[in-house]
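1. Turn this into a model:
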Amino acid sequence: GEYYFLGESERIKNLDAVLEEVNGRLPVVFGCSGLSTVQSVLYARAAQKAKADAVIAMAPAAAGANLAIDMFHRIAEVFDGPIFVQNASGHSPLNGEQISQLIDDVPSIQYVKEERNPPPPHIAEVNRLAGHKLKTIFSGSAGKHIPTEITRGANGCMPACELGDVLAKIFELWWDGYEAGARDLHTRVLPLINLESHAFMRYMLKRRGVFTSLAERAPSRQLDDDDKREISALLKAVENDLNGFPFGPE
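-> Down below sits the predicted model:
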């Protein structure tokens, strides 16, 4: 979702760096969202050349459904692996019937990240019309609606990464039959999710020892001392649910 902060060459260079670091231990999905179909296809070609495991893309904002559909056809022409459709409000979203037809026409589309607002009923729509054709329907929206999205057909979530391990645990608890525990954890992490912003995400990653700097290319409102105190108080509710990278001091 923050693709516009990177230039073309550095974004492709970062793909190579990630692939080198991961070294086959995990699948690497490269984001091909761009300002135009031409740019998205450029990134898909780079993913093919670098041997990324899959690609994900949103259509350019306000481009319309026909352009969005054409973009995924063009991506499939240059990339041989699985494709994720990120279907988000404000980025030429498709309806459930259009998604179903697109999957028929482009069989390499195996995943959908559904983020039209409000997400839960749209996830249900995609699941009803195309769920049997997909490997997974993902949600997004920072994980704000995970329990009801699971009941409507989502089997994963792609949020920002500062609390990804905690949100993954919600799914694991649910899949293991502990719905009450999953809902409890979601309730405990939700106040943090509600604070999410670019500044919040960077601050959280710095507190977890992932980032060393809070610098941004497009500076947004920074957290003040009251924000940080509130975050520290809320972190106590989930500090035992982290999988590595514990929260450090302010």
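2. make it CA atoms for all contacts and neighbour counts henceforth
-> Noted.
3. Go ahead and confirm residue 109 touches residue 101.
-> No: contact criterion CA atoms under 8 Å: residue 109 and residue 101 do not qualify, at 10.9 Å.
4. Which one of those two is surrounded by more residues?
-> residue 109 (25 against 13; other CA atoms under 10 Å).
5. which ones are touching the residue nearest to the more buried one when sequence neighbours are not counted?
-> Nearest non-adjacent residue to residue 109, counting by CA to CA, 6 or more residues apart in numbering: residue 83, 4.5 Å away. For residue 83, the contact set (CA atoms under 8 Å, 6 or more residues apart in numbering) comprises 54, 55, 56, 76, 108, 109, 110, 111.
6. List the buried residues for the strand or helix carrying the second one?
-> Using DSSP states H and E, the secondary-structure element containing residue 55 is strand 54-57. Of all the residues in strand 54-57, those buried under the rule 16 or more other CA atoms under 10 Å are 54, 55, 56, 57.
7. And stretch 43-60, by the same measure?
-> 43-48, 51-60.
8. Next: stretch 230-250.
-> Within stretch 230-250, the residues that qualify as buried are 231, 232, 234, 235, 241, 247, counting by 16+ other CA under 10 Å.
9. returning to that earlier point: name the surrounding residues that touch the strand holding residue 55.
-> Contact with strand 54-57 is made by 27-34, 40, 44, 47, 81-86, as judged by CA under 8 Å, 6+ apart.
10. Show the subsequent helix or strand relative to that strand.
-> Next along from strand 54-57, by DSSP H and E: helix 65-78.
11. on contacts alone, who are the packing partners of that next one?
-> helix 37-50 (3 or more CA pairs under 8 Å, 6 or more residues apart in numbering; DSSP states H and E).
12. which residues of this protein fall in helices?
-> 8-22, 37-50, 65-78, 96-105, 119-130, 146-151, 164-175, 179-193, 198-207, 225-235 (DSSP state H).
13. Can you tell me what sits against the last one?
-> Judged by CA under 8 Å, 6+ apart, the contacts made with helix 225-235 from elsewhere in the structure are 189, 191, 192.
14. rewinding a little: output the contacts of residue 83 as TSV; include the columns distance to residue 175.
-> What follows is these, written out as TSV (distance: CA to CA, whole Å):
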residue	distance to residue 175
54	25
55	26
56	25
76	32
108	27
109	25
110	21
111	19
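15. Following up with a second sequence; could you model it the same way so I can compare the two?
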Amino acid sequence: MSVNNHLSGTFPVIPTPFSAEGDIDLKSFKSAINYILECGVDGVVFPGLASEYSYLTREERLETTKLVGELTQGKVPFVVGASASTPEQVIEYSVHGAQAGAVCAMVMAPNKFAGDEQAMVNFYKELAQKANIPVMLQNAPAPMGAGMAIETVISILKQVPEIRYVKEETMPCGQRMEQLLAAAPDTLIGVFGGAGGRYIIDELDRNALGTVPACELTEVHKLLVDAHNQGQFEKALDLYCQMMPILNMQAIYRCSLTKQILFERGIITCPQVRDTGPKLDAKNIEELKKLYAKLDGLMPALKA
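-> You can find the predicted model right below:
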């Protein structure tokens, strides 16, 4: 949702489907985007960690970002994930995202700046000057991100007012969000949660604007965030307890699990990943199907 141009609600990360040969499957990519939009989400993010962005070539990122902009235009806000290994790449992806229709750029500081606050400030200042859209600082834990201390994040926010949002994923997320909101400058609109949605109740209870999870349980995430926003806290907690076993698996198998559910539902044609982390095996898939069955009434049945 965009209220007075402020982002809030459920913003799933769009995955990047691949063929069995490892190429991007654009038909499945469009299918995944349409699935997410049909869930009534408040916005989308692409590419993020759950998109396997670090395994995409420059050309693939530019092409798919443009396509996301086309498919979401006039429907929901699009936040472009612009994290990359060099400041030059981050700026290029942010500018390209803005041209594609993105309303915000979600960016982790390059890992090489970890521990160097002034370098991070300079990085975000340059990004803010060139991106032409507001910035969401993504504070992911190492080794994915810099895992910055809250004091460092607050210092950066005070020096770079164009950073309007933070996605806080360094543990303990909820406590850190509360500390951040208590000391942040007025230029910060608010904080989103991530981490797959595994701490979503604590985050929302501490005034998170919403969540930026992977998309395998988009229907449940949307129901949960809406219920919490409407004061239906017991309903939100029940939904959380029902999906938590799958999110527990997702913490280990990440993109492999996300894509397996999308594949079993017929949304994408292949669960292939480029990510080098742990992959589901046959016994994992059998367990996943049993856990998915516990979501009866909340999620459509698997086709397989």
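16. And the furthest pair within the buried residues of stretch 43-60 of structure 1?
-> Based on CA to CA, the longest span within the buried residues of stretch 43-60 of structure 1 runs between 51 and 60 and measures 24.4 Å.
17. Just give the closest residue to the equivalent of residue 54 of structure 2 over in structure 1, not the sequence neighbours.
-> Using TM-score structural alignment, the partner of residue 54 of structure 2 in structure 1 is residue 4. Computed as CA to CA, 6+ apart, the closest residue to residue 4 of structure 1 that is not its neighbour in sequence is residue 34, at 7.4 Å.
18. Just give me the neighbour total for the one you found.
-> So residue 34 of structure 1, with other CA under 10 Å, has 21 neighbours.
19. For it, give its distance to residue 2 of structure 1.
-> Counting by CA to CA, to the nearest Å, the separation of residue 34 of structure 1 from residue 2 of structure 1 is 10 Å.
20. just residue 206 of structure 1 next, same as before
-> For residue 206 of structure 1 relative to residue 2 of structure 1 (CA to CA), the value is 18 Å.
21. So for these two, which residue has more residues nearby?
-> In this view residue 206 of structure 1 and residue 2 are compared by other CA under 10 Å, and residue 206 has more residues nearby, 19 against 8.
22. Next, the contact list for that one, please.
-> 212, 213, 214.
23. Can you tell me the closest non-neighbouring residue to the alignment partner in structure 1 of residue 95 of structure 2?
-> By TM-score structural alignment, residue 95 of structure 2 lines up with residue 45 in structure 1. Across the structure, with CA to CA, 6+ apart as the measure, the residue nearest residue 45 of structure 1 apart from its sequence neighbours is residue 78 (5.7 Å).
24. That neighbour -> structure 2?
-> By TM-score structural alignment, residue 78 of structure 1 lines up with residue 130.
25. Verify the stated contact: its match with residue 93.
-> No: under the criterion of CA under 8 Å, residue 130 of structure 2 is not in contact with residue 93, lying 10.9 Å apart.
26. distance of the residue nearest to residue 109 of structure 1 from residue 178 of structure 1?
-> 32 Å.
27. How about residue 96 of structure 1?
-> 31 Å.
28. Over to residue 65 of structure 1?
-> Taken as CA to CA, the span from residue 65 of structure 1 to residue 178 of structure 1 is 40 Å.
29. Go ahead and flag the most central residue of structure 1.
-> Nearest to the mean C-alpha position of structure 1, counting by CA atoms, centre = their mean, stands residue 158 at 3.2 Å.
30. Which position in structure 2 pairs with it?
-> Using TM-score structural alignment, residue 158 of structure 1 pairs with residue 212 in structure 2.
31. now residue 216 of structure 1
-> Counting by TM-score structural alignment, residue 216 of structure 1 lines up with residue 273 in structure 2.
32. ok, that match touching residue 253?
-> No: applying CA under 8 Å, one finds residue 273 of structure 2 not in contact with residue 253, separated by 10.8 Å.
33. Show me which of those two is the more surrounded one.
-> Ranked by neighbour count (other CA under 10 Å), residue 273 of structure 2 and residue 253 place residue 273 first, with 24 against 17.
34. distance of that one from residue 53 of structure 2?
-> Taking CA to CA, one finds residue 273 of structure 2 at 11 Å from residue 53 of structure 2.
35. And for residue 110 of structure 2?
-> From residue 110 of structure 2 across to residue 53 of structure 2, the span is 14 Å (CA to CA).
36. and what of residue 198 of structure 2?
-> 21 Å.
37. now do the same end-to-end measure for stretch 232-241 of structure 1.
-> 15 Å.
38. what range in structure 2 matches that stretch?
-> Residue span in structure 2 matched to stretch 232-241 of structure 1, by TM-score structural alignment: 289-298.
39. now the matching stretch: how far from the chain's centre is it?
-> 23 Å (CA atoms, centre = their mean, to the nearest Å).
40. for stretch 293-304 of structure 2, same thing?
-> On the basis of CA atoms, centre = their mean, stretch 293-304 of structure 2 sits 23 Å off its chain's mean C-alpha point.
41. Cheers, nothing more for now.
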